[in-house]
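Visitor: My questions concern the predicted model and sequence given below.
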Amino acid sequence: MKKIGVLTSGGDAPGMNAAIRAVVRYGIFNNINVVGIKNGFRGLVEGDSMEMSLSSVADIIHRGGTVLGSARSKDFQEKEGFERALKNVKYLGLDGIVTIGGDGTFKGAMELAKAGVPTIGIPGTIDNDLAYTQYTLGFFTALTTVLESVEKIRDTSSSHGRTNVIQVMGRNCGDIALYAGLAGGAEMVIIPEVDYNIDEVCDKIMQGRARGKKHSIIILAEGAGDAKDISELIEKKTGVGTRYSVLGYTQRGGTPSAFDRLMGSQMGAMAVELLTSSVSNRVLGIKGNEIFHMDIEEALSMEKKFDEKSYELTKILSI
């Protein structure tokens, strides 16, 4: 293993830079040249890359986003584009590639592995929607960002005696909403994994007002509905002034948490270590405090288990 590539693909996530830094520095420590592929698989198709050095990853561990850039590539999914990517792998002299991203990134890595390119995947997505791992890189930073917004919105909600619906990201996974609701003391969370009844939501709000609580916070996962529609319906049914906030891409940015920096650093180093040990077509994950690796195809075939216990706890603690 003389030269490896590293790329980030799909949505950016805090902690990606920590992983990039670890891949580069752990590689250099082991006398391996590292090439940074710009803008994900699109950069691999277009041959857009840069030689990485110790200084090229200096002072990036604390930065959000990804210094390599990220983009989705339809060309990579087509036969012609994929063949161009393979030619660029050979032209660059890459003996392996570390890919950082979500399920789409891992599917691309799996195709590269099937074509004979050794690959290791690092889970980088704020959605926490990969079934095989307990947490993904960026999730806890995004969760902290959401909680900071919830506290600010709670201040104005309390001042005006309103209900506020806060819409968070996560695609079809409700983990951000669920854990933000539990940690932020929300009256209710609305997530894709559980059907909700708008009348039950309204009853919960009115029960709170009956015991003197003037405001309510409802956290909505983007895959479960539209904040504007739900807030308008709540106000119509309860007569309580209701506002909504869509937090959007603020959740992807910002300084990564200590946990995401640690996980990114440890996974980046392990990815290089696996490649140098001739281990390929694997993805890294974490359970408890243990970082592990498993087959990409097996990881992608697993079904995400809903944390029903935390959901029930949220309901109990919001009585």
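Guide: Yep, it's here.
Visitor: CA only for contacts and neighbour counts going forward, please
Guide: Fine.
Visitor: Can you tell me the SS state at the nearest residue to Gly170 once chain neighbours are set aside?
Guide: Spatially, and ignoring its direct neighbours in sequence, Gly170 is nearest to Asp127 (4.4 Å; CA to CA, 6 or more residues apart in numbering). What DSSP: H, G, I helix; E, B strand; the rest coil gives for Asp127 is coil.
Visitor: pretty sure Asp127 is touching Leu178, no?
Guide: No. Under the criterion of CA atoms under 8 Å, Asp127 is not in contact with Leu178, lying 11.5 Å apart.
Visitor: more neighbours, the two?
Guide: Shown here are Asp127 and Leu178; by other CA atoms under 10 Å, Asp127 has more neighbours (28 against 25).
Visitor: residues contacting the more buried one?
Guide: Asp127 sits next to Thr136, Phe139, Met169, Gly170, Arg171, Cys173, Asp175, Ile176 when contact means CA atoms under 8 Å, 6 or more residues apart in numbering.
Visitor: if I look at it, how far off is Glu193?
Guide: Using CA to CA, to the nearest Å, Asp127 is found at 14 Å from Glu193.
Visitor: Name all residues that sit in contact with the two at the same time.
Guide: Counting by CA under 8 Å, 6+ apart, the contacts common to Asp127 and Glu193 are Cys173.
Visitor: if we look at stretch 266-280, which residues are touching it?
Guide: Contact partners of stretch 266-280, identified using CA under 8 Å, 6+ apart, comprise 1, 18-23, 26-27, 96, 98, 113, 118-122, 284, 291.
Visitor: Below is structure B, check it against A:
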Amino acid sequence: MTEPYCDPHPNPAGIKRVAVLTSGGDAPGMNAAIRAVVRTATSQGIEVIGVRRGFSGLHRGDFITLGPRDVANTLQRGGTILLSARSHTWRTPEGRARGARHLRAHDVDALIVIGGDGSFHGAHFLQKEHGIPVIGLPGTIDNDLYGTDHTIGYFTAVETALDAVDKLRDTGASHERIFVIEVMGRHAGHIALDVAVAGGAEEVFIPEDAKEVAGVLDIVKASVKKGKMGSIIIVAEGYPGGATGVAKAIEDGTGMETRVSILGHIQRGGSPVSSDRILASRLGEAAVYALMEGRSDVMVGRQNHGTSFTPLADTWEKRKDVSRDLYRCAKTLSI
């Protein structure tokens, strides 16, 4: 076993070996989180087992040993080196029981799950049914998990979407067109709202506000009267009708030419920006320490510049709202 290279952390739980997996949709920064888990655990004399392909790999026993050199040169890489997959089998008690047997056969004391609310459901029931300690790390670009200010991958997704918006604005102004741009966010408008403010959008539609699309018509007409050469409308994919519905309403109501751009999964890819790398690194370190301290069935997050621990069930049962102040700001600055 590798000797610790930093001060020992209290380990009353007696953790000797942990497993780590990534599950659900990939998010930029997941590799930074894996790296942090591996190197923090190693520094404390704890071995790490990587589970490939998420819960699908866990119920099949698809394990690899991870050491500090195995995660070298991964900090800047997008995606996940452990791969990810969705597993219908894991949703059954039989599937979870099989995964628990694999963990015990490999003398794994605890599991760290990097993912979103669906992944946390799987982790929660593993702990509840089989008593295996679990810690969740918020890895999702949507930033929709209660209990943390930001999730791993969110900052990069916003930057990726904003870069596209800036380029489309140039084209829109050149051709005097309206661009309706759809960003990810099935149930939450965090990405859409940040992109709208940072990209100077004329309007933004989010799932949290069921305002009528008809309201955008006056905004578009007013923009033309003010001499604006083009308009940008941001729509979260979870808004009823999506970007296509908003664009149709504009064309039907004004007769003006619109173009729809659905950014889609491009927002999940690419090298993570510095904020995601730092967030993932801090959360990965904190997850190992939390297990050593005896914590379980919680998500490690960051709130008000400090580490927070939220029961996994709260992350999906409680609602995380968008910033209403920022929503007002978007409206004020769109004139």
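Guide: Ah, there it is. Quick caveat, the model's predicted, so the values are computed rather than measured.
Visitor: Tell me the counterpart of Met169 of structure 1 in structure 2.
Guide: Counting by TM-score structural alignment, Met169 of structure 1 lines up with Met184 in structure 2.
Visitor: Next, find the distance separating that match from Arg52 of structure 2.
Guide: Taking CA to CA, one finds Met184 of structure 2 at 26 Å from Arg52 of structure 2.
Visitor: One more: Arg77 of structure 2?
Guide: From Arg77 of structure 2 to Arg52 of structure 2 the distance is 17 Å (CA to CA).
Visitor: now swap in Val224 of structure 2 and tell me
Guide: Val224 of structure 2 is 53 Å from Arg52 of structure 2, by CA to CA.
Visitor: Between those two, which has more neighbouring residues?
Guide: Applying other CA under 10 Å to Val224 of structure 2 and Arg52 shows that Arg52 carries more neighbours, namely 24 against 13.
Visitor: Next up, the contacts around that one.
Guide: Counting by CA under 8 Å, 6+ apart, Arg52 of structure 2 touches Leu21, Thr22, Leu58, Asp62, Phe63, Ile64, Leu82, Leu83, Ser84.
Visitor: for structure 1, which helix is longest?
Guide: In structure 1, with assignment by DSSP state H, the single longest helix is helix 139-160.
Visitor: I'd like the next helix or strand past that helix.
Guide: Sequence order places strand 163-168 as the next helix or strand after helix 139-160 of structure 1, per DSSP states H and E.
Visitor: what about that following strand, how far off from structure 2?
Guide: Here strand 163-168 of structure 1, set against structure 2 after superposition, deviates by a mean of 0.3 Å using mean CA distance after the TM-score superposition for structure 1.
Visitor: Which elements pack onto the following helix or strand past that strand?
Guide: Where DSSP H and E defines the elements, the next helix or strand beyond strand 163-168 of structure 1 is helix 175-184. Packing partners of helix 175-184 of structure 1 (3 or more CA pairs under 8 Å, 6 or more residues apart in numbering; DSSP states H and E): helix 139-160, strand 188-190, strand 216-221, helix 308-317.
Visitor: mind giving me TSV with the ones you listed and columns for distance to Met263 of structure 1?
Guide: Supplementary listing: these in TSV, determined by distance: least, CA to CA, whole Å:
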stretch	distance to Met263 of structure 1
helix 139-160	11
strand 188-190	28
strand 216-221	25
helix 308-317	23
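Visitor: Output these as TSV; include the columns distance to Glu235 of structure 1 and mean neighbour count.
Guide: As requested, those are exported to TSV (distance: least, CA to CA, whole Å; neighbours: other CA atoms under 10 Å):
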stretch	distance to Glu235 of structure 1	mean neighbour count
helix 139-160	14	19
strand 188-190	16	26
strand 216-221	12	26
helix 308-317	21	14
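Visitor: and of those, who's closest to Leu247 of structure 1?
Guide: helix 139-160 (7.6 Å; CA to CA).
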